[in-house]
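[1] this is the structure alone, sequence omitted:
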């Protein structure tokens, strides 16, 4: 049972749901369950959630929350993202506690990947 008053689920918009699903399946090994033609859910990825068909996108530049994935090998993750069709929106940079990069997945939404390693 989910805990009260804790983040339980996150939903992302996607302009191209099929491309979004293919990207996350290929790059990160996620699996999806479709709920009709305009929604697909994922589980066991640190936080459950889904993608919904929308002409809107999620971007931190527009004030949206930024979901950040963790990686033990940031450079390898960056290569996987670009090879899988993602676009790097912020190259790797350092911040107190680690390094990260931002990317846009093929459906248009922005996420980031961070690592605590050098």
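    Looks like it came in fine. None of the values given here were measured: they were computed from a predicted structure. Numbers count the residues shown, from 1 in each chain.
[2] please count neighbours and contacts with C-alpha atoms only from this point.
    OK.
[3] show me where the protein has its strands.
    Here the chain has its strands, by DSSP state E, at 9-14, 33-34, 39-42, 48-53, 68-70, 87-95, 98-104, 110-115.
[4] and the shortest one, what does it pack against?
    Packing contacts for strand 33-34, counted by 3 or more CA pairs under 8 Å, 6 or more residues apart in numbering; DSSP states H and E, involve strand 39-42.
[5] let's bring in a second one:
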């Protein structure tokens, strides 16, 4: 499970790249009850999603040429420069070289060898998200990839991740991701990696990370999202041993998922 006691390789930040930050803030406020706090004039349009006064995500304009609206998952690192070297050595690409964000911390953005974008956050004054694993907050990260074996090798090399492979029927396997726990006890699963199906590949699907937000009522939150312009990818459905989940695209095209149930919500 996710925790705010961040150790290397665990998710510690998420942000949304959107063509219209104000409209995106209005959408997620309607769905999750989030408020949006601007980072100020020096923030370049960036700001923070908050719930009960705690930061649960962020959003900013899409700056990269040709960038699609998307959520980006950040993983904790103690040395963004060393992680950038590890990414390159493992066959990934550096999209944004390590840079300081005032005194908040240091970030870098990458693309894995299968084409999925992700980032790292080296904490300074800001450790990461203030709250996870509560209703309407991040509770899971999931990679859909064109090459699961290559992706698993890459992230193992960069973050020392381990995997628990769970057969899903046929030749499909779901790999639960764990980072070295640093002494943390209990459930260390923080996300999953899944091979895109032949049908998805034929339809042109590409590798990408998706955030899962825990919710108290999957159907009600799904209805709020679709009523406010979201597109349905997977309608609410029950997954035995997991819970009730749904997947959508926000009005700008960024995919995200909802889940109520174990292992993400109790």
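    Yep, that arrived. Note that the structure is a prediction, hence the values are computed from the model and not measured.
[6] circling back: now mean neighbour count too, for the strands of structure 1, in TSV please.
    TSV is the format used below for these (neighbours: other CA atoms under 10 Å):
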stretch	mean neighbour count
strand 9-14	18
strand 33-34	12
strand 39-42	19
strand 48-53	19
strand 68-70	14
strand 87-95	14
strand 98-104	19
strand 110-115	21
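[7] now these as JSON lines including distance to residue 77 of structure 1?
    As requested, the strands of structure 1 are exported to JSON lines (distance: least, CA to CA, whole Å):
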{"stretch": "strand 9-14", "distance to residue 77 of structure 1": "20"}
{"stretch": "strand 33-34", "distance to residue 77 of structure 1": "24"}
{"stretch": "strand 39-42", "distance to residue 77 of structure 1": "20"}
{"stretch": "strand 48-53", "distance to residue 77 of structure 1": "21"}
{"stretch": "strand 68-70", "distance to residue 77 of structure 1": "9"}
{"stretch": "strand 87-95", "distance to residue 77 of structure 1": "11"}
{"stretch": "strand 98-104", "distance to residue 77 of structure 1": "10"}
{"stretch": "strand 110-115", "distance to residue 77 of structure 1": "8"}
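[8] I figured residue 84 of structure 1 hits residue 23, correct?
    Yes: under the criterion of CA atoms under 8 Å, residue 84 of structure 1 makes contact with residue 23 at 5.8 Å.
[9] more neighbours: which of these two?
    residue 23 (22 against 18; other CA atoms under 10 Å).
[10] which one in structure 2 is aligned with the more buried one?
    Mapped onto structure 2 by TM-score structural alignment, residue 23 of structure 1 lines up with residue 27.
[11] how about residue 73 of structure 1?
    Matched across to structure 2, residue 73 of structure 1 falls on residue 217, judged by TM-score structural alignment.
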